[in-house]
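**Q** the following block contains a protein sequence and its predicted model.
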Amino acid sequence: MKKITLKDIAAEFGVSVSTVSKAIHDSHEISTEVKSKIQKFAKAHHYRPNKVALNLLNRSTKSIGVVIPDILNYFFVQVLYGIEKVANERGYSIISCVTDHSLKKEAMTLEMLSSGSVDGLIISSVASERQTKKHLENINNVVDYQIPLVMFDRVMDAIECDKVIVDDFEAGYKATKYLLDTGCKTIAIINPMSKTKIGRLRIGGYKRALKERDIDFDEKLITPIEPQDDLDFILSFILNDKNIDGILALDEITAVKTMGIIKARGYHVPNDIAIIGFTNGQLSKYVTPALTMVSQHGSYIGETCANRLIDRIESISSPGIFEAKVVKTSLIVRDSTRKITLG
């Protein structure tokens, strides 16, 4: 059975969420007749008041919930660092939860955090491009409870809240253009995020860079992979079928694994095949050769999310006016790509 919300009750009676809340809590501001109708309806439909919604005006936990899909991805580690830094500076603690890319675990986590544990939430959703109605409900329940919410990186367009996103289209374009500028002609993409909007945008940037050089897009050069796939086996087909001289790996771990496999097969990096990865983490710096990476500025994103959320909690931001901040990426050039030669 779907859990009824203040918003549902408000829609039933054609009144505001605020009116419903006051009626349920027997406010003298609401007429006896209206209070009675709303209270009976709420009881009949097993409405359970949310602790945060009840106490938002007169109490604070001074805690922020942070929900991320993957702790092994260094980007999310950087974001957590940025969130915690700002939270500490502004007198808040954080409760961090990892969903492991599970919709079910995300729903359970959001229900737990929105029951009164925290004053606000920062979320990077596990949503794929084919967002389910149930998934949207999970996030919208947070909004219905009037809990301040900021989404980052993996955001949902249908949710009205503050958002901090990376310019992934530009990131794909910038990385591809650099490989082309160094002399690469056939660039493959290893895509571990094929079901996400992020992956689509990065490939969109790749396509634009190719188009600017009058290079035809070849769908066979785009290889989606899942965590359970054998990357060594998949790369053997890519390398045998095409004259690859450049690879974009759309996350850090995939980039490191790809380079190790390519080197083991006798290729020289970058003279035979140049490699660029995404997320400028610790792994990419200390492998040999060090990997050229697209930095998404995770710490800055975390700081921005935390400041925006706390401003909401403390009513510094304008109510109802949501902001979508776009963060530009940087290309950190190291030894896994050739140098651009001028002349």
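**A** Right, received. Where do you want to start?
**Q** when you work out contacts or count neighbours from here on, use the C-alpha atoms and nothing else.
**A** OK.
**Q** state the distance from Ile187 to Ala306.
**A** 38 Å (CA to CA, to the nearest Å).
**Q** quick one: which of the two has more around it?
**A** Ala306 (29 against 24; other CA atoms under 10 Å).
**Q** contacting residues for the more buried one?
**A** For Ala306, the contact set (CA atoms under 8 Å, 6 or more residues apart in numbering) comprises 82-84, 86-87, 122.
**Q** at 10 Å instead, please
**A** 64, 66, 79-80, 82-87, 90, 92, 94, 120-122, 150, 300, 312 (CA atoms under 10 Å, 6 or more residues apart in numbering).
**Q** so which residues of the stretch 101-250 of the chain form strands?
**A** For the stretch 101-250 of the chain, the strands defined by DSSP state E, counting those that start in this stretch occupy 120-123, 149-152, 162-166, 187-191, 222-224, 246-249.
**Q** follow-up on the earlier one: of the contacts of Ala306, which belong to strands?
**A** Here DSSP state E is the test, and the contacts of Ala306 give 64, 66, 94, 120-122, 150 as lying in strands.
**Q** I'd like those as CSV, with neighbour count appended.
**A** Below are those laid out as CSV (neighbours: other CA atoms under 10 Å):
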residue, neighbour count
Ile64, 27
Val66, 26
Ile94, 20
Gly120, 28
Leu121, 26
Ile122, 25
Val150, 27
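**Q** what's the farthest-apart pair in those residues?
**A** Within the ones in strands among the contacts of Ala306, Ile94 and Val150 form the most distant pair, 14.0 Å apart (CA to CA).
**Q** which residues do the two both contact?
**A** 66, 120-122, 306.
**Q** make TSV from these and add distance to Tyr145 to it.
**A** What follows is the shared contacts of Ile94 and Val150, written out as TSV (distance: CA to CA, whole Å):
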residue	distance to Tyr145
Val66	17
Gly120	11
Leu121	12
Ile122	15
Ala306	20
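**Q** for comparison:
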Amino acid sequence: MAKATIKQVAAEAGVSTATISRVLNSSGYVSREVKQRVMAAVTKLHYQPNAIARSLKQDKSFTIGVVLPDISNPFFMTICRGIEDIVQEQGYHLLFCSSDEKPEKEEQLLHLMVEKRVDAIVLATTGGNEELITRLAASGVCFILVDRRLELELSESGAVVDLVAEDDVYGAYELTKQLILAGHSVIGVINGCMGVSTGQDRFVGYLKAIHEAGLEHDPALLYDGHFTEAGGRAAVRYFLQMAKPPSALLSFNNKMTFGALVELTESGRDIPGDIAIASYGEIEAARLLKHSGIMYVDQKPYDLGIKAGQTVLHRLEKGLDKSLDRDAASPEPEPIRDILQPALKTLPS
């Protein structure tokens, strides 16, 4: 059965298509009797408004694209919850998808979001698409980076890319320092992707702490866990086969930490008796371990989402001043940089 058109609804109700639009969009005065006729016609013909046509007419789709590196990670989904709790109050909905930490897939998804005419894109990038993001942002696409920043010089391009993130260098520095103060000098590091800022900055924070303590970084004590659970498990197997295994493991995201905990538990290792654990991000399952003494950076993904949602609404309300009535001599708007300061916590030991 063919979908009913607005013209068919108008003919059924005996009114103009403009009146149908006023009733469905609650804009302008329409008498109660006419409203009842219109809604009766809508119900009878099973009419569904054409969202694409409406977005073209209004130049607004009321959708916000969210491109994440891993939608199975509770950290990123909690960010989405924060965003949604803010933007839905203004009638916006989220369209989100996962790049699976693949730059080429992220590129395809960014093009898809533009084709879908989303009003803004919230991006936790995999890295490698700086040129595309710069070009899209300079053309007027509203971008808000969350959790991960880009190494971009945007001032000359006219691009405005906002950022909501945590101070990863500080968090990793404090976490490493606490391990050193606890007496650990041989620390196995489970790092994430060095192609993204979270991997880079957390490693920088670690280096800062060990150098400050007069220790040297041993490349053999660094394992790339790719920000995955499997990577965390593989890292534990790598470190445990050493002639002198590290006395502590420092993991730079929650999924790698979870994998490490599973592998250590299955291998019969005691935490922290045999090996201590420090994690960038809380692992809720770790609370099931008795006296683990696990130290972790208490990330606030929901707060990141709230901040990102507020930034989106600010940009959509204020715009990026790309309109024709903008004074050509006026400066470009400054990018928003909202950096949250993480805190450390320790489970009972």
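**A** Right, received. Where do you want to start? Bear in mind the structure is a predicted one, so any value in this text is a computation, not a measurement.
**Q** now do the contacts for the aligned partner of Asp298 of the second structure in the first structure.
**A** Counting by TM-score structural alignment, Asp298 of the second structure lines up with Ser295 in the first structure. By CA under 10 Å, 6+ apart, the contact set of Ser295 of the first structure is 75, 171, 277-281, 328-332.
**Q** surely Thr61 of the first structure is in a helix?
**A** No: the assignment for Thr61 of the first structure, made by DSSP: H, G, I helix; E, B strand; the rest coil, is coil rather than a helix.
**Q** Lys195 of the first structure versus that one, what's the distance?
**A** 36 Å.
**Q** over to Ile147 of the first structure?
**A** Counting by CA to CA, the gap from Ile147 of the first structure to Lys195 of the first structure is 29 Å.
**Q** neighbours of the equivalent of Lys255 of the second structure over in the first structure, how many?
**A** Residue-level alignment of Lys255 of the second structure against the first structure, with TM-score structural alignment as criterion, gives Ile253. Neighbour count of Ile253 of the first structure, defined by other CA under 10 Å: 19.
**Q** pretty sure Ile253 of the first structure sits against Leu72.
**A** Yes: between Ile253 of the first structure and Leu72 there is a contact under CA atoms under 10 Å: 8.8 Å.
**Q** and stretch 282-292 of the first structure, which residues are buried?
**A** 284, 289-292 (16 or more other CA atoms under 10 Å).
**Q** and stretch 302-319 of the first structure, by the same measure?
**A** Those would be 302-306, 308-310, 312-313, for stretch 302-319 of the first structure by 16+ other CA under 10 Å.
**Q** then stretch 185-204 of the second structure?
**A** For stretch 185-204 of the second structure, by 16+ other CA under 10 Å, it's 185-193, 196-204.
**Q** gap between the two ends of that stretch?
**A** Stretch 185-204 of the second structure has an end-to-end distance of 17 Å (criterion: CA to CA).
**Q** quick one: map Lys104 of the first structure onto the second structure.
**A** Under the alignment (TM-score structural alignment), Lys104 of the first structure pairs with Glu104 in the second structure.
**Q** please name the residues that touch its match.
**A** Shown in contact with Glu104 of the second structure (CA under 10 Å, 6+ apart): 126-129.
**Q** give the contact list for Pro227 of the first structure.
**A** 192-193, 254.
**Q** I should have written Val333 of the first structure there, sorry.
**A** So Val333 of the first structure contacts 178, 276, 290-294, 339 (CA under 10 Å, 6+ apart).
**Q** put the buried members of the contacts of Glu104 of the second structure into a ChimeraX selection.
**A** ChimeraX command restricting the contacts of Glu104 of the second structure to the buried ones, with burial defined by 16+ other CA under 10 Å:
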select :126,127,128
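**Q** dump the contacts of Glu104 of the second structure to JSON lines, plus distance to Asp224 of the second structure.
**A** Output for those, formatted as JSON lines (distance: CA to CA, whole Å):
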{"residue": "Thr126", "distance to Asp224 of the second structure": "15"}
{"residue": "Gly127", "distance to Asp224 of the second structure": "16"}
{"residue": "Gly128", "distance to Asp224 of the second structure": "18"}
{"residue": "Asn129", "distance to Asp224 of the second structure": "22"}
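**Q** going by distance to Lys57 of the second structure, which of the contacts of Glu104 of the second structure wins?
**A** For those, the nearest to Lys57 of the second structure is Asn129 (30.8 Å; CA to CA).
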